[in-house]
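Chemist: 3D model of this:
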Amino acid sequence: MSLTSLPDERTHMQCTGERFIPEIDGDWTPEHKHRYALVAALCKGKDVLDVASGEGYGSAHLASVARKVIGVDISGEAVEHAQRAYKNPNLSYRQGSATDLAAAGLEENSFDVVVSFETIEHLHDHDAMLDSLCRVLRPDGLLIISSPDKREYTDIPNYHNEYHVHELYREEFEKLLSTRFPNINIYGQRLGYGSLIVAEATAPFVTIGEDENLAAITDHLAHAMYYIAIASHSSLPVLPHSFWKRNIERSDFAKHWMQMGKEAQDWINTLEARIEEQAEQIKALADEAAVCAQQLHLMTQSKSWKITKPLRAIFSFFRQLRR
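Modeler: Alright, predicted model coming up:
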């Protein structure tokens, strides 16, 4: 299954603003799809568990390369939707909590790869979640887990996500994982529109910031909004640098200003219509005034008007006397 395609004859789930819905395009689209597309190579031929699988699209994508994929989500509605929408012999979904996968019927040491994207910030008890994930992960298995960086996601923009109950700073995220795994690689992710130059040979990734200082060069992705960690007791695979190609016209920022432009143009059209309507009214009044002026001219030039002139003078004299 391609992440750019969707199953036929399906209805999408109601959008709460937090669970990703593929049919509703926005800045979250490349963020979510990029993660699954990048880690799919690590799941080839493996038994995979996708924790907090949501409406199911990510698990379905991994199932196209994995030996087996089970998607688990706390929402019964999400699980039922995924079961209807995505069908594959090696794919299944079940309801369960990330902090108690045993209750979902998942056995110990049963998965080569455990994936959990944007889940940990929704839980108060991070230790319980990690213990639950480690329980089902095989000794040489891979944990692939992501978390928003509290500094970039919340502190700097002064933003509050009502669905996030316990966010982590990057240092806290790495420290938490290090209590269970000796080997950890962390990758930064941030939505961006610009120019990307990547060496074909192995080379450091350099970020040059336009919005701060052109001389500010780092050896990593600066100001990552999300961190994706790969952790294991065995040696770690190295993910390549990657770029999810997307037209800037599809960004929320661009769509916002295009909508503002449309609304401004609609208002201009309304004003122009009003001006045209008022111009027509002015013309109609001017035409009516011209007709009245012509009628007055004809009347004052008529014989009857001239003959009755003395009578009008008498009437005027008596009106003045009454005053």
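Chemist: switch to C-alpha atoms for all contacts and neighbour counts from now on
Modeler: Fine.
Chemist: Run through the helices of this structure in chain order.
Modeler: Listed in chain order, the helices of the chain (DSSP state H) span 28-39, 57-63, 76-85, 126-136, 150, 170-178, 252-300, 303-307, 309-322.
Chemist: Which strands or helices does the last one pack on?
Modeler: Counting contacts by 3 or more Cα pairs under 8 Å, 6 or more residues apart in numbering; DSSP states H and E, there are no secondary-structure elements packed against helix 309-322.
Chemist: How far does that helix sit from its chain's centre?
Modeler: 84 Å (Cα atoms, centre = their mean, to the nearest Å).
Chemist: likewise the fourth one?
Modeler: In terms of Cα atoms, centre = their mean, the gap separating the centre of helix 126-136 from the centre of its chain is 29 Å.
Chemist: ok, and for it, which residues are buried?
Modeler: Using 16 or more other Cα atoms under 10 Å as the test for burial, helix 126-136 gives 126-127, 129-136.
Chemist: Just want the angle from that helix to helix 170-178.
Modeler: Per axes from the mean of the first three to the mean of the last three Cα atoms, to 10 degrees, the angle that helix 126-136 makes with helix 170-178 is 40 degrees.
Chemist: sorry, back to before: deepest-packed of the helices of the chain, please.
Modeler: helix 57-63 (a mean of 26; mean count of other Cα atoms under 10 Å).
Chemist: quick one: contacts of that one?
Modeler: Here helix 57-63 makes contact (Cα atoms under 8 Å, 6 or more residues apart in numbering) with 1-3, 22, 33, 36-37, 40, 43, 50, 53, 69-71, 82, 86-88, 90-91.
Chemist: Likewise for stretch 171-185?
Modeler: So stretch 171-185 is in contact with 147, 186, 229-236, going by Cα under 8 Å, 6+ apart.
Chemist: and the end-to-end length of it?
Modeler: 13 Å (Cα to Cα, to the nearest Å).
Chemist: Second chain to compare with the first, below:
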Amino acid sequence: MEFTGERFIPALSNAEDDIYYEHYNRYISIAEMAKEKYVLDAACGSGYGSGILADVATQVYGIDIDAEAIEYAQNTYAHKNLEFQTASVTEIPFEDDTFDIVISFETIEHLAEPSQQLFMDEIERVLKQDGILIMSTPDKELYSEKNLYNNHFHIKEFYEKEFYNFLRSRFKHVNFIYQRNEICNVISGHLCNDMKVIRKDYLDSSQGKYIIAICSQNELVEQKCASLQIHTGEYGKKIHRIIELQNEVEEKNKWAFSLDEEVENLRSIINDERTQFQSLQIQLQEKESLIQKQLEESKNKDESIQTLESNKEELLGEITQKQE
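Modeler: Model (predicted):
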């Protein structure tokens, strides 16, 4: 299978990338809820999540509309209690009241609104009366708008309140848990078996990049679904990246300062040239004025010469008459 950037394929992804942690952690966090249950993984993709659930569930079925993904899942995540089928989430190929749990992670936003409603119809149909739906989707505000990001694979994303109302129109009880990345300080070693959580206030956070909804017609009870995965070396990578960005900023600042100096030099040259130009304009105006004055003097002289010529002609005429 080819990695497109949207469908998660563990074998083709870097184990240190966010996508790796985000996708795995969703299934790991709710695996305890699937223990000894009949589970449907709707839009299972490459099948890695169905494989995680099959380790604890009684039976898991994974469906996906992509035949290539299903073939890959069948060849990669074989379990005796796990079956994969090519099928659309709007036409789920199972009888009514079949599943204890239906899981659908990062699927609903890939459907247009009419198909979203058909998907929910099918979930309600195949889910037992006391069954549970676990569905995740990105929070449009945090995932897209805050980051100025547009995922061209997504058709209809939800704001948190909008997603809640969407699910509450189908289920009496809807509870949200949230997935996000945090920075943590870790103390560990080969003599340490248990890890203490010193601060738990982050567990009560009511916001996250991804919303994971737990829905049922029956009242929901407390579940073991909180999960923490350590991004090995992530803090060091972020510090390294910050230093790289700082160095880039310093280089750009130096470049900006050099441009400022060049601009100032150009301004100085322009000012000098402007002064010279103004001086030349003044000289030109003075010369034009002098030329105009000389032209006027020349005109006056021409007029005087014409007068003299006229007087000369008159005198010659008078002399000629007297001689006759």
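Chemist: and of the buried residues of helix 126-136 of the first structure, the nearest to M299 of the first structure?
Modeler: H126 (97.8 Å; Cα to Cα).
Chemist: residues contacting the aligned residue in the first structure for F176 of the second structure?
Modeler: Taking TM-score structural alignment, F176 of the second structure has I186 as its aligned residue in the first structure. In this structure, I186 of the first structure makes contact with 174, 227-230, judged by Cα under 8 Å, 6+ apart.
Chemist: switch the cut-off to 7 Å
Modeler: Shown in contact with I186 of the first structure (Cα atoms under 7 Å, 6 or more residues apart in numbering): 227-230.
Chemist: What count of nearby residues applies to V72 of the first structure?
Modeler: Counted with other Cα atoms under 10 Å, the neighbours of V72 of the first structure add up to 28.
Chemist: what do we get in the second structure for it?
Modeler: By TM-score structural alignment, V72 of the first structure lines up with I63.
Chemist: thought its match was touching A43?
Modeler: Yes. Between I63 of the second structure and A43 there is a contact at 5.5 Å, judged by Cα atoms under 7 Å.
Chemist: picking that back up, any idea how far the match of F176 of the second structure lies from Y226 of the first structure?
Modeler: 10 Å.
Chemist: Neighbour-wise, give me the winner out of the contacts of I186 of the first structure.
Modeler: In the contacts of I186 of the first structure, the most neighbours by other Cα under 10 Å go to I230, 24 neighbours.
Chemist: any idea what I155 of the second structure aligns with in the first structure?
Modeler: By TM-score structural alignment, I155 of the second structure lines up with V165.
Chemist: With the flanking residues excluded, which residue is spatially nearest to that match?
Modeler: H122 (5.3 Å; Cα to Cα, 6 or more residues apart in numbering).
Chemist: what residue of the second structure matches up with that neighbour?
Modeler: By TM-score structural alignment, H122 of the first structure lines up with H110.
Chemist: what about its match, how many residues close to it?
Modeler: Neighbours around H110 of the second structure, by other Cα under 10 Å: 16.
Chemist: just T86 of the second structure next, same as before
Modeler: 19.
Chemist: aligned partner of it in the first structure?
Modeler: Checking TM-score structural alignment: T86 of the second structure goes with Q95.
Chemist: Please tell me I have it right and that match contacts V72.
Modeler: Yes. Counting by Cα under 7 Å, V72 is a contact partner of Q95 of the first structure at 5.5 Å.
Chemist: circling back: out of the contacts of helix 57-63 of the first structure, which sit inside strands?
Modeler: Mapping the contacts of helix 57-63 of the first structure onto strands (DSSP state E) picks out 50, 69-71, 91.
Chemist: Of those residues, which is the nearest to G192 of the first structure?
Modeler: D50 (26.4 Å).
Chemist: That closest one matches what in the second structure?
Modeler: In the second structure, D50 of the first structure lands on D41 (TM-score structural alignment).
Chemist: Tell me the spacing between that match and M135 of the second structure.
Modeler: D41 of the second structure is 10 Å from M135 of the second structure, by Cα to Cα.
Chemist: coming back round to it: so who does the match of H122 of the first structure touch?
Modeler: 153-156.
Chemist: among the residues you listed, which ones are buried?
Modeler: H154.
Chemist: now the contacts of H110 of the second structure in TSV, with distance to F94 of the second structure?
Modeler: Formatted as TSV, the contacts of H110 of the second structure follow (distance: Cα to Cα, whole Å):
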residue	distance to F94 of the second structure
F153	27
H154	27
I155	26
K156	26
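Chemist: out of the contacts of H110 of the second structure, who's nearest D100 of the second structure?
Modeler: K156 (27.4 Å).
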